[in-house]
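Asks: What shape does this take:
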Amino acid sequence: MTFSAVIVAAGSGSRAGPGQAKQWRSVAGKAVLRWSVEAFLAAGASDIVIVTTQDGEKALADALEGLSGWRAAPGGVTRALSVQSGLAALANRPGNEPVLIHDAARPLLTRAIIDGVLTALESADAVLPALPVADTLKRAEPGRDPTTTSREHLWRAQTPQAARRDTLLAAYAAWVEGEPTDDAQVVEAAGGRVAIAPGDPLLMKLTYPEDFAMAERLAGAARITRVGQGFDAHRWGPGEEVWLCGVAIKHDETLIGHSDADAGLHALTDAILGAIGEGDIGDHFPPTDPKWKGAASDQFLRHAAELVAAKGGAIVNVDVTLICERPKIKPHRLAMRQKLAEILDLPLERVSVKATTTEKMGFTGRGEGLAASAVVAVETPA
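Replies: Take a look at the predicted model:
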């Protein structure tokens, strides 16, 4: 099912304490807003509109650096007006397409929540993820002792809340009761049927300073580490230089291949693709396609890294081993590490390049070709 998303990121977040608005602050090394954008991209959102203030546009660009598939819209003085601004920005989308309205302050959004909301929308006018209230509730009015309130049939509403775009626009146009608390309430007031989808305790809203410490812990618990491995080999042929791990090395032979035959980059690309279950390099860049004839292999590696980011993941570290009798790799190893670190936007200490020989055995030992192997660790949402 195709869908669009509106992320409300126009609030000042004054209750979160001094400093930047909470949507621009960091949780587990990423801006709060970026978590949700990456989750929507990984789930296949057709369009993502982020509603923010004019002052927030610079912070927005910084927070989402390297990500595509999103655009900004001006925020309103209230949340309801910001949501309507986001819906207006989606005027190019079909009126019956589902739109998921999400608060930027809920960073730990998962694919399961998105899928659950979309599924429930098939038989409802609006859907919200929610959790049943588990704590005992007390009502404490000024000057009176606390009294216990029944928690039966009470739910804690979360976002993203979903409805078809036309439904939301009509419901907001008909709303006359003051500031609504959420989008499902607006559809409900217009006579629409609202359904509840399973919520997630991890999808907490960051409101107070102490919430950020909790989110840091939850972000680690909600992610897993995946390991991928890759291998590539090319034969030697006539030439004057060879490309290895993005570095050109003067040599009396070159590696033969459809692209630039950079075995190091090819092995590493396959390792990343393997870690996220996206096939191999040939699936994305077929050697039968003349478009890739002589192509620089760094674009293959960048593509694999972008796929990781689109899934809400991050590359933790990479380790490449080049297997050859010659050329000597050690004089070029630092340059190779620096190039890989640049392509993958990693600290140098997380990038390893090594070399070994096969003691004159096999095709590499006989000088017939060169091989490379790679291992990568990738962290993704669970």
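Asks: going forward, measure contacts and count neighbours with C-alpha atoms only.
Replies: Will do.
Asks: give the contact list for Leu60.
Replies: Leu60 makes contact with Trp24, according to Cα atoms under 8 Å, 6 or more residues apart in numbering.
Asks: any idea how far Thr364 is from it?
Replies: Going from Leu60 to Thr364 by Cα to Cα, to the nearest Å gives 50 Å.
Asks: How about His251?
Replies: Distance from His251 to Thr364, by Cα to Cα: 16 Å.
Asks: Kindly report the same for Lys30.
Replies: According to Cα to Cα, Lys30 and Thr364 sit 43 Å apart.
Asks: With neighbour numbers in mind, choose between these two.
Replies: Between Lys30 and Thr364, Thr364 has the larger neighbour count (other Cα atoms under 10 Å), namely 22 against 14.
Asks: Report the buried residues of the helix or strand hosting that one.
Replies: Per DSSP states H and E, Thr364 falls inside helix 362-365. Neighbour-count burial for helix 362-365, counted by 16 or more other Cα atoms under 10 Å, picks out Thr364, Gly365.
Asks: Which SSE is immediately downstream of it?
Replies: Next element after helix 362-365 (DSSP H and E): strand 369-381.
Asks: quick one: terminal-to-terminal distance for stretch 83-94?
Replies: Stretch 83-94: ends 17 Å apart by Cα to Cα.
Asks: now stretch 168-186
Replies: This stretch, stretch 168-186, spans 8 Å end to end (Cα to Cα).
Asks: and it, how far from the chain's centre?
Replies: Chain-centre distance of stretch 168-186: 30 Å, with Cα atoms, centre = their mean, to the nearest Å.
Asks: ok, and what's touching that stretch?
Replies: By Cα under 8 Å, 6+ apart, stretch 168-186 touches 78, 80, 84, 87, 101, 126-128, 161-162, 187, 189-190, 194.
Asks: Quick one: buried ones out of the residues you listed?
Replies: Using 16+ other Cα under 10 Å, the buried members of the contacts of stretch 168-186 are 80, 84, 87, 101, 126-128, 161-162, 187, 189-190, 194.
Asks: In helices only, show me the residues you listed.
Replies: Ala80, Gln84, Leu87, Val187, Ala189 (DSSP state H).
Asks: Just the closest of these to Ala309, please.
Replies: Leu87 (26.0 Å; Cα to Cα).
Asks: and the closest residue in space to Ala124 that isn't next to it in sequence, how many residues sit next to it?
Replies: Residue nearest to Ala124 in three dimensions, not counting chain neighbours: Arg193, with 5.5 Å by Cα to Cα, 6 or more residues apart in numbering. Arg193 has 15 neighbouring residues, counting by other Cα under 10 Å.
Asks: so His258 sits in a helix?
Replies: No - read with DSSP: H, G, I helix; E, B strand; the rest coil, His258 is coil and lies in no helix.
Asks: what helices or strands is the longest strand along the chain leaning on?
Replies: Across the chain, the strand with the greatest residue count (assigned by DSSP state E) is strand 223-238. Strand 223-238 sits against strand 253-255, helix 263-275, strand 369-381, with contacts defined as 3 or more Cα pairs under 8 Å, 6 or more residues apart in numbering; DSSP states H and E.
Asks: one more, for comparison:
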Amino acid sequence: MKPANMAVVLVAAGRGVRAGFETPKQYQALAGMPVATRTLDALARLLPDALIVPVIHPADQVLFDAAARRSRARNLHAAVAGGATRQVSVLAGLKVLHEEMRSDIIVLIHDVARPFLTEQIILRGLNAAAVDGASVPALPVADALKTVDAGGVLTGVIDRGSARVVQTPQIFRLGLIYDAHLRAEAAGLTDFADDAAVAAWAGHPVSTFAGDPDNVKLTTREDFALAEARLLSELSDIRMGAGFDVHAFGPGDHVVLGGISIPHGQGLAGHSDADVLLHALTDAILGALADGDIGSHFPPSDPQWRGAPSRIFLEHAMKLVRARGGMVAHLDATVICEAPKIGPHREALRRSIAAITGLDIGRVAVKATTTEKLGFTGRGEGIAVQATATLRLPAGAPA
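Replies: Sure thing, here's the model as predicted:
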């Protein structure tokens, strides 16, 4: 099966209320990266040429865009607005594929809250769907199954021998599952539990293939805690890097620090926007990666970086970390100057750096000090910044 003959409907319109987070669970950080980003990365790694159609809640566009920018997904369709139920959301994604692709392609319908996709489950699913046109991953049930009444009293037994726990991705020929969804919609049925149920209701046999116990759906806070522990156990190479940068004052009426503009009687001189704070943080990350310094990645002799916003440099360093399968665990910076006063802007600086890096603000520290009128900063000639970055990389990551 060629990846170009496949597409993915990524179901991401839910609210995730059982997880109990302030934001929908798909945008909750998991070991430093939003769940949606991790799932997009998994799909991009396993199906690099497949078109991904995300279906999101209309209120989540900004959150999804931020997660998508951090991902390595390159064949990503514009997000589609979902509906009141999962079934309605899936149909919205299928309609896009029906309009843009052939009906004989294979479509994988996957929950965004399952970030632990593997090559094995994809291959098993594609092989099954190529034969049957409708196939879903399933796991046998180990525990005894009972029915209960409204008061929680046991009322019966379910034969676990024939019971299965069904996962995603659920895999179909596009024409088959699109037609089944249209028929269900026409019948006024909009709340089937999953796409296998829609296909079966429409009269299509749905085969199963071996699921993966690790392909868990993140539903509760406990699920998140277990998933984060699993990811962090795989990121056992802990590194620290240091960064230091200085920029002299020059003409101007503001300085750019941490990606924000702070009013001041002078500006900072430099080839880019002279954001000394972001420069030091960038060098700290590059140091932890043992990957040169900011000048080796963005030579000041190159005119394309003249006046460039320094967030480009920090975003580049973050991409290098993600390319190695790692995460930035913490950033810490100390701004050294007599003026401007950093304290009133501290939280704005932290928020800005967190937004640029995609880190939780609790992983970003900004401090300030003076040199008691000593040295060039004490004489008010410029600003210096010291920074450290703590990274977690997979064991055996290149030096």
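Asks: Could you get me the TM-score between them?
Replies: Once superposed, chain against chain, the TM-score is 0.62 (TM-score structural alignment, normalised by the length of structure 1); 342 aligned residues with a Cα RMSD of 5.4 Å.
Asks: wait, what's in contact with the nearest residue to Arg235 of structure 1 once chain neighbours are set aside?
Replies: Closest residue in space to Arg235 of structure 1, ignoring its immediate chain neighbours: Gly369 at 3.8 Å, by Cα to Cα, 6+ apart. With contact taken as Cα under 8 Å, 6+ apart, Gly369 of structure 1 is in contact with Ala233, His234, Arg235, Trp236, Leu255, Cys324, Phe363.
Asks: 6 Å instead?
Replies: Residues in contact with Gly369 of structure 1 (Cα atoms under 6 Å, 6 or more residues apart in numbering) are His234, Arg235, Trp236.
Asks: Out of the residues you listed, which is nearest to Pro287 of structure 1?
Replies: Of these, the one sitting nearest to Pro287 of structure 1 (Cα to Cα) turns out to be His234, at 13.5 Å.
Asks: Sketch out the strands for the stretch 1-150 of structure 1, chain order is fine.
Replies: Counting by DSSP state E, counting those that start in this stretch, one finds strands in the stretch 1-150 of structure 1 at the ranges 4-8, 26-27, 30-31, 47-52, 70-74, 98-103, 126-132, 137-139, 147-149.
Asks: Mind putting the ones you listed into CSV with distance to Leu340 of structure 1?
Replies: Conversion of these to CSV gives the following (distance: least, Cα to Cα, whole Å):
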stretch, distance to Leu340 of structure 1
strand 4-8, 33
strand 26-27, 25
strand 30-31, 21
strand 47-52, 31
strand 70-74, 27
strand 98-103, 36
strand 126-132, 41
strand 137-139, 55
strand 147-149, 59
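Asks: Out of those strands, flag the one nearest Arg350 of structure 1.
Replies: For the strands of the stretch 1-150 of structure 1, proximity to Arg350 of structure 1 was assessed by Cα to Cα; strand 30-31 is nearest, at 18.0 Å.
Asks: tally of neighbours for Ala339 of structure 2?
Replies: For Ala339 of structure 2, using other Cα under 10 Å, the count is 16.
Asks: quick one: secondary structure of it?
Replies: coil.
Asks: what's near enough to touch it?
Replies: Contacts of Ala339 of structure 2 (Cα under 6 Å, 6+ apart): none.
Asks: coming back round to it: need the max-distance pair from the contacts of stretch 168-186 of structure 1.
Replies: Across the contacts of stretch 168-186 of structure 1 (Cα to Cα), the longest gap, 22.8 Å, separates Thr78 and Val194.
Asks: In the longest strand of structure 1, which residues are buried?
Replies: Residues Arg226, Val227, Gly228, Gln229, Gly230, Phe231, Asp232, Ala233, His234, Arg235, Trp236 are the ones in strand 223-238 of structure 1 that count as buried (16+ other Cα under 10 Å).
Asks: The first one against Pro381, yeah?
Replies: Just to be clear, that refers to Arg226 of structure 1. No - if you go by Cα atoms under 6 Å, Arg226 of structure 1 and Pro381 don't touch, sitting 10.3 Å apart.
Asks: residues bridging contact with those two, i.e. touching both?
Replies: By Cα under 6 Å, 6+ apart, no residue touches both Arg226 of structure 1 and Pro381.
Asks: Counterpart of Ile48 of structure 1 over in structure 2?
Replies: Aligning on TM-score structural alignment places Ile48 of structure 1 opposite Val53 in structure 2.
Asks: how long is stretch 283-299 of structure 1 from one end to the other?
Replies: End-to-end distance (Cα to Cα), stretch 283-299 of structure 1: 15 Å.
Asks: Equivalent analysis for stretch 315-331 of structure 1, please.
Replies: OK, stretch 315-331 of structure 1 end separation, Cα to Cα: 26 Å.
Asks: Look at Gly375 of structure 2 and say how many residues are nearby.
Replies: 10.
Asks: For the counterpart of Ala31 of structure 1 in structure 2, which residues are in contact?
Replies: Ala31 of structure 1 maps onto Pro24 in structure 2, with residues paired by TM-score structural alignment. Pro24 of structure 2 sits next to Arg15, Gly16 when contact means Cα under 6 Å, 6+ apart.
Asks: Kindly report the same for the one 4 residues further on.
Replies: Contacts here follow Cα under 6 Å, 6+ apart; on that basis Gln28 of structure 2 touches Pro34.
Asks: Roughly how far does the match of Ala31 of structure 1 sit from Ala68 of structure 2?
Replies: In terms of Cα to Cα, Pro24 of structure 2 sits 15 Å off from Ala68 of structure 2.
Asks: re earlier: closest to Leu64 of structure 1 out of the strands of the stretch 1-150 of structure 1?
Replies: The closest of the strands of the stretch 1-150 of structure 1 to Leu64 of structure 1 is strand 30-31. By Cα to Cα, the value is 8.1 Å.
Asks: about what we covered before: save the helices and strands packed on strand 223-238 of structure 1 as TSV, and put in distance to Pro146 of structure 1 too.
Replies: Formatted as TSV, those follow (distance: least, Cα to Cα, whole Å):
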stretch	distance to Pro146 of structure 1
strand 253-255	79
helix 263-275	54
strand 369-381	41
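Asks: How much space separates Gly95 of structure 1 from Val194 of structure 1?
Replies: Between Gly95 of structure 1 and Val194 of structure 1 the computed distance is 19 Å (Cα to Cα).
Asks: got it, and Gly369 of structure 1?
Replies: Counting by Cα to Cα, the gap from Gly369 of structure 1 to Val194 of structure 1 is 64 Å.
Asks: just Ala261 of structure 1 next, same as before
Replies: The gap separating Ala261 of structure 1 from Val194 of structure 1 is 56 Å, by Cα to Cα.
Asks: cool, and Leu60 of structure 1?
Replies: Going from Leu60 of structure 1 to Val194 of structure 1 by Cα to Cα gives 32 Å.
Asks: do Ala296 of structure 1 as well
Replies: When Ala296 of structure 1 is compared with Val194 of structure 1 (using Cα to Cα), they lie 52 Å apart.
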